[in-house]
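Colleague: Generate coordinates for the sequence data below:
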Amino acid sequence: PVMKVFKYFYSNRGPVIDYENQELVHFFFNELSKYVKKHRCLYLHIDPYLPYQYLNHDGEITGNAGNDWFFDKMSNLGFEHTGFHKGFDPVLQIRYHSVLDLKDKTADDIIKNMDGLRKRNTKKVKKNGVKVRYLSEEELPIFRSFMEDTSESKAFADRDDKFYYNRLKYYKDRVLVPLAYINFDEYIKELNEERDILNKDLNKALKDIEKRP
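Modeller: Purely as a prediction, here's the structure:
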């Protein structure tokens, strides 16, 4: 509520509709405007998950997503574009997304297309026994503790607990909270096995040297 009379409406990363159907887009937002006006809306903020441009690793524009029409459509319906913001904002959604197309690609294909640093990091975590699992709602405090430490060390404002729990509540299994961890029992076992193999190779090499000094 604003001034106890008016209301602020925000469609977080939405609305979720078929944006390829321009007739539907016009109808939906036209009716949405009528709906919020009936409910004393002072400000309606939409933030659709709709690509505008494609960029590479270096931030260079590689193509247009073909959605320029959406800006004209929304302007004709009375909406105002607030601009392309940059950086972190506690209210607005992030502008850039790093998206990897996995269609028809194997794990090896993905690694081959990585740059040198990402390849080394991937091989390193695999060798060090790093695994990934997804946290349940009951385990969300684990994630929150990491976020609190990170927001403090990196000096940015984090969302409150309600923000994250609401997403789990309403989006259910569409929300994944990954946790990278090391199972030290398994890791130590793998290291011991690797050590045994290296010792065998070393002993064999020493014997070969004795035979052919």
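Colleague: can we go C-alpha only for contacts and neighbour counts from here?
Modeller: Fine.
Colleague: What about Asn30, how many residues nearby?
Modeller: When neighbours are counted by other C-alpha atoms under 10 Å, Asn30 registers 14.
Colleague: isn't it right next to Leu77, touching?
Modeller: Yes. Assessed by C-alpha atoms under 8 Å, Asn30 is found in contact with Leu77 at 6.7 Å.
Colleague: any idea what Arg13 is structurally, helix, strand or coil?
Modeller: Secondary structure assignment for Arg13 (DSSP: H, G, I helix; E, B strand; the rest coil): coil.
Colleague: which helix of the protein spans the most residues?
Modeller: In the chain, taking DSSP state H as the definition, the longest helix is helix 184-211.
Colleague: Would you mind listing the buried residues in it?
Modeller: Buried residues in helix 184-211, counting neighbours by 16 or more other C-alpha atoms under 10 Å, are absent.
Colleague: Lys131 sits in which helix or strand?
Modeller: Per DSSP states H and E: Lys131 is located in strand 130-134.
Colleague: The protein: strands as residue ranges?
Modeller: When assigned using DSSP state E, the strands of the chain occupy the ranges 7-11, 41-46, 53-55, 61-64, 130-134, 178-182.
Colleague: Would you do the same for the sequence below? I want to compare the two.
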Amino acid sequence: MNQEEFDEFVKNHEYCNLLQSYNWAKVKNNWDHMYTGVYKDNVLVATGLVLIKRLPLSFCMYYLPRGPIMDYKDKELVQYYFDQLKKLAKKDHCIFIKFDPAIHVNDYDSKSYNINRYKETELYLDTFKSCKAIHHGYTTSIADTVQPRFQSNVYSYENIDETLPKHTKRLIKDADRRNVQIIHGQGEWLDEFSRLVELTESRKGVALRDKGYFKTLLGNYLNGGVIFLATCNVYKLNEDAKIKKVKLEKEIVQTCENAK
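Modeller: Okay, the predicted model is just below:
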């Protein structure tokens, strides 16, 4: 299948994910890859970007980040896809296949503990287990999974500003008062963004992505790749403070001794 057909299917599917887009293989260019799909009555019903990590002794592993993309409730389709993928894997001396589809399990408030958060997953797990897949369990540590299992969301709605917590409103006013500006663009901000990432690495003692990685992302996602930066003109703040200081000093001089 061609890139347009592949991406169109992924984009319009409920399990759409960037990591299953056609060009993600170009971002992960230190892996080999292959594009897979299933047609039913000449209609594309499943796709999967398979990343291939070559291992010693001519072995390899397959990984489908946030994939494959298909109707997981269609047990026959899931079974057929993995049966065919395992046949390809056997020929390629693949020792295991790893996949982590982005199935939406549940929503719950971050301040509460929802004991029924996994109640609807058994249907999917039974299907995957019938394909001989091994579920790694409902882990909570980020180190236990390749992709994050939890995502913090704030859903937008009309008049959302009025319902924000007092602390959030105060932070917004604080940023406005300090002249914080949000700017965005693409390649023109790459150097500055990369510099800030390096500063974060140094300050936090962590290893993050380098400039080359972000350049590759922008190059492969021309319509979707955007860099956002928050800027603050400290020189203007300094000048404003000086003007305010002079004004206050004049007021002090003109104020009576007994005045508050």
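Colleague: Next, the angle from the longest helix of structure 1 to strand 130-134.
Modeller: Here the directions of helix 184-211 of structure 1 and strand 130-134 differ by 160 degrees (axes from the mean of the first three to the mean of the last three C-alpha atoms, to 10 degrees).
Colleague: Distance from the chain centre to helix 184-211 of structure 1, please.
Modeller: Centre-to-centre, helix 184-211 of structure 1 and its host chain are 41 Å apart (C-alpha atoms, centre = their mean, to the nearest Å).
Colleague: what's the answer for stretch 236-245 of structure 2, then?
Modeller: Its chain's average C-alpha position is 40 Å from that of stretch 236-245 of structure 2, according to C-alpha atoms, centre = their mean.
Colleague: For that stretch, which outside residues touch it?
Modeller: Arg178, Asn179 (C-alpha atoms under 8 Å, 6 or more residues apart in numbering).
Colleague: if you set the cut-off to 7 Å instead, what comes out?
Modeller: For stretch 236-245 of structure 2, there are no surrounding residues in contact (C-alpha atoms under 7 Å, 6 or more residues apart in numbering).
Colleague: Identify the residues contacting Glu23 of structure 1.
Modeller: Taking C-alpha under 7 Å, 6+ apart, we find Glu23 of structure 1 in contact with no residue.
Colleague: Would you quantify the distance from it to Ile209 of structure 1?
Modeller: Distance, Glu23 of structure 1 to Ile209 of structure 1, by C-alpha to C-alpha, to the nearest Å: 80 Å.
Colleague: Also Tyr170 of structure 1?
Modeller: Tyr170 of structure 1 is 68 Å from Ile209 of structure 1, by C-alpha to C-alpha.
Colleague: Kindly report the same for Gly87 of structure 1.
Modeller: Applying C-alpha to C-alpha, the value for Gly87 of structure 1 to Ile209 of structure 1 is 61 Å.
Colleague: Leu190 of structure 2 maps to what in structure 1?
Modeller: With TM-score structural alignment as the criterion, Leu190 of structure 2 lines up with Leu140 in structure 1.
Colleague: And for its match, the neighbour number?
Modeller: If you count neighbours by other C-alpha under 10 Å, Leu140 of structure 1 ends up with 16.
Colleague: Kindly report the same for Gly67 of structure 2.
Modeller: Gly67 of structure 2 has 24 neighbouring residues, counting by other C-alpha under 10 Å.
Colleague: Identify the residue of structure 1 aligned to it.
Modeller: Checking TM-score structural alignment: Gly67 of structure 2 goes with Gly14.
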